[in-house]
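Trainee: Kindly return the folded structure for what I paste below:
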Amino acid sequence: MLLNIIKKLECQLIKTIYINYGFSPESIILIKSYPEFVYKVNYKNSKFILKILKKDKIDIERINFIKFIQKSIEIPKILLNYNNKLYSELYFDEYKLFFYLQYFIEGKDINYENNNNAIKYGRELSLIHIKSMTYKKHYAEVDIFKECIKELEYILEILKFINKKAYYSFNNILIFFKEKSLESIYYENLIFIHGDTHGGNAILAKKIYFIDWDDSKLYDKYYDISCFYWMCITLNRMNLWNLFCNGYQENYPINYTQHKNKILKMSILKDLKVFKYYLEYSQMIGSDLIKDIYITKRYNFIKNLIDQII
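Mentor: Sure, this is the predicted structure:
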């Protein structure tokens, strides 16, 4: 059943690529199917990454920023269709989806056994932030705990059916966030950030190229920085954090001491987003992929970060 759906989708993609870009792929290879379908597309001497998105990812502000950043910094370019747009419509059964074609760069995933890659990652991220500051800045309110509450409420709706003990534990965290919500509000010059810089979402070739801009949004740049911090504490590689900061500060200063609480809170938000992702995936495939031990680790991880907040 699933294979038939995938085959049907691929046939529709080939037709739609021809309509929007004027060529028929020689091959289209599924790379991953969740949270979005991602394909590698081959045509003559050109290779592309094709990613299918839902409508809620198609935001005009994000589109304009991606167009800007493509012109400002060397990143894998998204191919414009016949209508001079980044995204093309894809009709599949009763669904209206979107996809883009991004030029494929021959490279490899970043290996942090080479510590210098953390420096390079920080350096390239700071350049993106500096360019973004020239694009748009907006002084506005940020409420990290409010966003944590939104993620937690979704998580609790799933946990109450699969793990009652975890449900009550995470509900206590929810109560804490609600009690402390006002304390997490601050004002900041927001810029467009990448939105998922956890040490991945980048290709290492002659330099580091950032990819997957689908979570880009107008927000505090420290969220991007916190995503890398989250990766470091998750993998117990805090030496990488110092190297990342050194690389970032080659172009722009990071004041970790002054912003420690913010980074901790944003790391909690990142962990909740990842936890929600795995819960959703487990529900979707009807699996007990999410084991009790993983849920307990997530609780202990978040509780440990909360305890560090001054």
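Trainee: Every contact and neighbour count from this point should use C-alpha atoms.
Mentor: Fine.
Trainee: Determine the longest helix present in the protein.
Mentor: Secondary structure of the chain per DSSP state H: the longest helix is helix 260-285.
Trainee: Could you name the helices and strands sitting against it?
Mentor: helix 144-162, helix 222-234, helix 292-308 (3 or more CA pairs under 8 Å, 6 or more residues apart in numbering; DSSP states H and E).
Trainee: Could you tell me the angle between the second one and helix 260-285?
Mentor: Orientation note: helix 222-234 sits at an angle of 70 degrees relative to helix 260-285 (axes from the mean of the first three to the mean of the last three CA atoms, to 10 degrees).
Trainee: buried set for helix 222-234?
Mentor: Neighbour counts using 16 or more other CA atoms under 10 Å place Tyr222, Tyr223, Asp224, Ile225, Ser226, Cys227, Phe228, Tyr229, Trp230, Met231, Cys232, Ile233 of helix 222-234 among the buried residues.
Trainee: And for the first one, nearest residue in space, chain neighbours not counted?
Mentor: So that's Tyr222. Residue nearest to Tyr222 in three dimensions, not counting chain neighbours: Ile263, with 6.8 Å by CA to CA, 6 or more residues apart in numbering.
Trainee: quick one, helices of the stretch 1-150 of the chain?
Mentor: 2-21, 60-72, 116-135, 144-162 (DSSP state H, counting those that start in this stretch).
Trainee: winner for burial among those?
Mentor: helix 116-135 (a mean of 20; mean count of other CA atoms under 10 Å).
Trainee: picking up where we left off before, now for the residue nearest to Tyr222: which residues touch it?
Mentor: Residues in contact with Ile263 (CA atoms under 8 Å, 6 or more residues apart in numbering) are Tyr222, Tyr223, Ile225, Ser226, Tyr229.
Trainee: Please give the structure of this sequence too, so both can be compared:
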Amino acid sequence: MKRIFCFIMLSLLMGFTIQAQTKVKEIRSGGIQIIREETPAPPQQTRVVFWTSQERQGPIKVYVNGRYEGKITKSYWSAPKCGASGCVTVTISGKNNQWYGVASDGTRWYSSSATLSRGCNAIRLYSSGGSSSSRSRGSSSSHSSSGGTVPKGNPGGDAISSSVQKIGDAYGSIMREGMSVPVEGFPYFAVNAGYSRFSSGFIGLKYRTGGFCGLSLFGDFGFLKSDYGYPWDVGFGLCIKDFAWDLRFGNTGLCPNYGLMTDISYDWYFTEKFGVSAIVGFGLGDTKKNDPDLIWTWGISFSYKIWNR
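Mentor: Okay, the predicted model is just below:
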């Protein structure tokens, strides 16, 4: 009987010990042992950062539920984080919240429909084109923070602008985060030599910024004269690792009066310094015409990194 009793007591003691270990932390300091119960983390609040991508309108006063919260004084290319400089960040609770902005010229500023969630929510304001005095009070946008979607303050074209905004925000977020990710060999400055349908035989220079993502600036100069003179082009690109979307403008042997081209390029460096590049794209030629020609290009070149990190 004593053995059974001892076994039961030992089992209970072990059970209490395991349960206690999940509820407390031991903090040892100066030989004194302190046992502290863990408390659950407070629920995450619903925060909203109001921002705009438009410029030249001056400061925008932001009102939430009829209360003035601050001014937007800076424009952003893509959605900023809560607390960003030049934006207005507020904490919102409850349902059926209303907000709008008023620029210095009196125009009202609204957003597309939004569904708020816990954490940080970015709301972009854009001009409605009407003055504050010319619009009724009931026309301001209403947005539910409980998960519902409600009508917008500016119905015309909002579906398109909202889609473009989402695509831009997503790509901007990828670029912003990717530029801070270091990659061996980036940034770099390189010289290229090769052939393209746009520039014929050429030599060029390219500077690539950032890390995993970044921007590129480049210029190519053709050494084979065509009927329209020596080819040349300059441009920039948005890069994700070795791929880039480029926009270039210049004189081309394909047509007179310059060409405007968009293309996809890929750089493959088979050593630390040497590599090859390939492009394919299309664009407009003879840009001074009312109805420009459709042109296309492909090209390949050898690259050498003069400098890289």
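Trainee: Quick TM-score on the pair, please.
Mentor: After superposition, the two chains reach a TM-score (TM-score structural alignment, normalised by the length of the second structure) of 0.24; 114 aligned residues with a CA RMSD of 6.0 Å.
Trainee: follow-up on the earlier one: looking at the contacts of Ile263 of the first structure, which is nearest Ile208 of the first structure?
Mentor: Within the contacts of Ile263 of the first structure, distances to Ile208 of the first structure taken as CA to CA reach their minimum at Ile225, with 16.1 Å.
Trainee: re earlier: for the buried residues of helix 222-234 of the first structure, which two are the farthest from each other?
Mentor: Tyr222 and Ile233 (16.1 Å).
Trainee: about what we covered before: select, out of the helices and strands packed on helix 260-285 of the first structure, the one closest to Ser72 of the first structure.
Mentor: That would be helix 222-234 among those, by CA to CA, at 18.8 Å.
Trainee: Report the angle between that closest one and helix 292-308.
Mentor: Put simply, helix 222-234 of the first structure runs at 120 degrees to helix 292-308, going by the same axes, to 10 degrees.
Trainee: which parts of the following helix or strand past helix 222-234 of the first structure are buried?
Mentor: With elements assigned by DSSP states H and E, the helix or strand that comes after helix 222-234 of the first structure is helix 238-248. Judged by neighbour count (16+ other CA under 10 Å), helix 238-248 of the first structure contains these buried residues: Leu240, Trp241, Asn242, Leu243, Phe244, Cys245, Asn246, Gly247, Tyr248.
Trainee: Which of these sits closest to Ile69 of the first structure?
Mentor: Of these, the one sitting nearest to Ile69 of the first structure (CA to CA) turns out to be Tyr248, at 18.1 Å.
Trainee: quick one: the closest one and Lys120 of the first structure, what's the gap?
Mentor: Applying CA to CA, to the nearest Å, the value for Tyr248 of the first structure to Lys120 of the first structure is 8 Å.
Trainee: What of Glu61 of the first structure?
Mentor: For Glu61 of the first structure relative to Lys120 of the first structure (CA to CA), the value is 28 Å.
Trainee: still on that earlier bit, pipe the helices of the stretch 1-150 of the first structure into CSV and attach distance to Leu204 of the first structure per row.
Mentor: Below are the helices of the stretch 1-150 of the first structure laid out as CSV (distance: least, CA to CA, whole Å):
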stretch, distance to Leu204 of the first structure
helix 2-21, 28
helix 60-72, 17
helix 116-135, 9
helix 144-162, 32
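Trainee: Among these, which comes closest to Leu90 of the first structure?
Mentor: Once the helices of the stretch 1-150 of the first structure are compared by CA to CA, helix 2-21 is nearest, at 6.8 Å.
Trainee: what helices or strands is that closest one leaning on?
Mentor: Looks like helix 2-21 of the first structure contacts strand 88-92 (3+ CA pairs under 8 Å, 6+ apart).
Trainee: other SSEs contacting the strand it packs on?
Mentor: helix 2-21, strand 95-103.
Trainee: could you redo the last one with a cut-off of 6 Å?
Mentor: strand 95-103 (3 or more CA pairs under 6 Å, 6 or more residues apart in numbering; DSSP states H and E).
Trainee: how far off strand 88-92 does the strand it packs on point, in degrees?
Mentor: Using the same axes, to 10 degrees: strand 95-103 of the first structure against strand 88-92 is 140 degrees.
Trainee: Can you show me the strands along the stretch 201-309 of the second structure?
Mentor: Shown for the stretch 201-309 of the second structure, the strands assigned by DSSP state E, counting those that start in this stretch span residues 213-222, 232-240, 243-251, 259-269, 274-285, 293-308.
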